[in-house]
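Participant: Quick one, fold the following:
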Amino acid sequence: MIKTLLPFLILILLLSCQDGPKAAFNEEFVKVNPKKELPFEKLVGEYQLDEDSKRRYKINYNHTLKLTVKKDSTFVAENFLDYKTDSLQLKRLEGKLSYTNDFKDSFMYLQPTDSNFIGGGGFEIYCRKKDNVLALYVYTPFIPATKENNMKYREGDYLRYIKINH
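Facilitator: A predicted model of the protein is given here:
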């Protein structure tokens, strides 16, 4: 019963969000079909933040932001955007991943097990049409303007990490 309700509840939660992504979804990428099996081994590899994401987040082009998914269900983020402060962290962060691919019930989810990287949200899995290269879309939540974050404001948006070794 929970397996049946969980995708429905997640869909309702996503549809009720008022702060949609401001990034235009590139038509050369399509969301991976959750009705088809995607073994975790295909997700293993190194991903790099694309130039469009760097431009939208005003990240210096000299900085390389990488996300590595390892066979043992861990990930390493090198030079990542801190979603709480909206600032670039030039350091490494390691964590564990939880992956569910229930293609029979059309449910696919890839999520860090702790909330230090992206606030507990998951990665959306996309594929580039022309060569089937995988991409992970990382949702960055809405940040209201407050004195604690120096009056910064950001609508919800996506960072796109494209797999570089396949």
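Participant: contacts and neighbour counts: CA atoms only from here.
Facilitator: OK.
Participant: pretty sure Val133 contacts Ile125?
Facilitator: No - using C-alpha atoms under 8 Å, Val133 makes no contact with Ile125, being 10.6 Å away.
Participant: Second input sequence below; structure requested for side-by-side comparison:
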Amino acid sequence: MKKLFLFTITLYLLSCQDGPRAALNENFESANPKVKLPYSDLIGGYVLDDDSKKRFNIKDTAKMDLQIKKDTSLVVNNHLALNDRSLLNKSLQSKLYYINDLESIYLGLFNHEISSSGRLGIYYRKSDKTWALYVYFKPLKGQEHGDYLRYIKVK
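Facilitator: Below is the predicted model of the structure:
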């Protein structure tokens, strides 16, 4: 009986989901750190996808985008406040640092008002290999999971 109880508890703990909801979208996959991804491939404009707008109750008319520039700077227009997820109609800028040493891949931010984790997750859409950047938001008080805003690269 004790073995069955321990097995059940272990199975329950292993099946718990700690991750954010948006990361579970099977249409997107994390960038593989073992494949060289030049920084130049990330440069360009990105727009907030419709799924993120629905999950965060953002009006379809709200124009939210971000721009990664050659000089390793990032500009985010109409961002969300990290503490209460309210829409702020202002731009934020940050310098970026990028690491892809074939062991890990990391796109870090110097401005910690943009993402709770201090970085942008690099993903791609499986169907057409379009790049996507995930901006992490920690859980609000009383919530179990954090969430992501997903920005899709505009061609």
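Participant: Superposed, what's their TM-score?
Facilitator: After superposition, the two chains reach a TM-score of 0.83 (TM-score structural alignment, normalised by the length of the second structure), with 139 aligned residues with a C-alpha RMSD of 1.7 Å.
Participant: and Val133 and Ile125 of the first structure? which has more neighbours close in?
Facilitator: Ile125 (22 against 15; other C-alpha atoms under 10 Å).
Participant: Can you tell me how far the equivalent of the more buried one over in the second structure is from Leu14 of the second structure?
Facilitator: Superposed on the second structure with TM-score structural alignment, Ile125 of the first structure falls opposite Ile122. Distance of Ile122 of the second structure to Leu14 of the second structure, computed by C-alpha to C-alpha, to the nearest Å: 26 Å.
Participant: picking up where we left off before, burial count for the nearest residue to the match of Ile125 of the first structure once chain neighbours are set aside?
Facilitator: Sequence neighbours aside, Leu133 is the residue nearest to Ile122 of the second structure in space, at 5.0 Å (criterion: C-alpha to C-alpha, 6 or more residues apart in numbering). Neighbours of Leu133 of the second structure under the rule other C-alpha under 10 Å: 24.
Participant: repeat for the one 4 residues further on
Facilitator: The tally of other residues near Phe137 of the second structure (other C-alpha under 10 Å) stands at 22.
Participant: residues in contact with it?
Facilitator: 82, 115-117, 146-149 (C-alpha atoms under 8 Å, 6 or more residues apart in numbering).
Participant: Max pairwise distance over those: which two?
Facilitator: The span of those, defined through C-alpha to C-alpha, is set by Ser117 and Leu149 at 12.5 Å.
Participant: for the second structure, which helix is longest?
Facilitator: Determined from DSSP state H, the single longest helix within the second structure is helix 2-15.
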